[in-house]
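1. would you be able to build a 3D model of this:
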Amino acid sequence: MKEITAKEVETLLNKGTQLNILDVREADEVKEGKISGAVHIPLGLVEYKLQDLDKSKEYIIVCLSGGRSGRAAQLLESKGFNVTNMTGGMLAWQGTLE
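-> Below is the predicted model:
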């Protein structure tokens, strides 16, 4: 599984790079804020929302600490998606939130 740090994601966003970020935290966690532009699909619903995702795009998967996003990344990878897990999750995120 490919991995990227929160700092690397922040650097890419600050450079204006268009990223497809998938936040798999629960709704109450996302209320605290999410990375700008991130799409929220709770981990338990990812398998049911596969049709909403585009296999031609690369996704960066995010959760609170990196565990759930790792599970989501494994699932999506097994279904043919190009995904990268953000290690450390939102606990490591120091950038702005929306």
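2. use CA for all of it now, contacts and neighbours both
-> Noted.
3. which ones are touching C63?
-> C63 makes contact with 23-25, 69, 89-90, according to Cα atoms under 8 Å, 6 or more residues apart in numbering.
4. let me know the closest of the residues you listed to E8.
-> Nearest to E8 among the contacts of C63: G89, at 12.0 Å, using Cα to Cα.
5. and this one, so I can compare the two:
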Amino acid sequence: METILVIILWAALIAYIVWRFLPARGLKKMKQEEFRASLRKGQLIDVREPNEYKGGHIVGARNIPVGQMKLRMKELRKDQPILMYCQGKSRTNQAAKLLMKNGYTDIYMLDGGFKNWKGKVKKD
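-> I've put the predicted structure just below:
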């Protein structure tokens, strides 16, 4: 009986990890050049924590941490593209899944995240 419980727990853990890190279906990755060219056409959202945002962010980005996305998603328009980034990609993926579940469809992710950004950066 214990063996079955352990197997079930491991299976649940693996399923959660796979779900969390798989890209959200419909989330489109953009290379830096394309992302930079699209900045004025959409809503630029930094989903990192406030201290990371203050340490440096893409010029024009709004900070909506992934942990606050559920409460603040109404700040985002559904009729305009959403361009998101985090340090890498996992938090952007989490935020995109939440937004898509709530009817947002035009969502883009900066391929490589902020850690690879070569454009203008603002520090607060």
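6. picking up where we left off before, just the ones of the contacts of C63 of the first structure in strands?
-> Taking DSSP state E as the definition of strands, the contacts of C63 of the first structure contribute D23.
7. compare the contacts of C63 of the first structure with the second structure and list the ones that remain.
-> On the basis of both residues aligned by TM-score structural alignment, their matches' Cα atoms under 8 Å, what survives of these in the second structure is 23-25, 69, 89-90.
8. could I get the residues you listed as a markdown table with distance to I41 of the first structure and neighbour count?
-> Below are these laid out as a markdown table (distance: Cα to Cα, whole Å; neighbours: other Cα atoms under 10 Å):
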| residue | distance to I41 of the first structure | neighbour count |
| --- | --- | --- |
| D23 | 6 | 27 |
| V24 | 5 | 26 |
| R25 | 7 | 22 |
| S69 | 11 | 27 |
| G89 | 15 | 23 |
| M90 | 15 | 22 |
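9. any idea which element the residue nearest to the spatial centre of the first structure lies in?
-> Closest residue to the average C-alpha location of the first structure: I61 at 2.3 Å, with Cα atoms, centre = their mean. Per DSSP states H and E: I61 of the first structure is located in strand 58-62.
10. brilliant, that's me finished.
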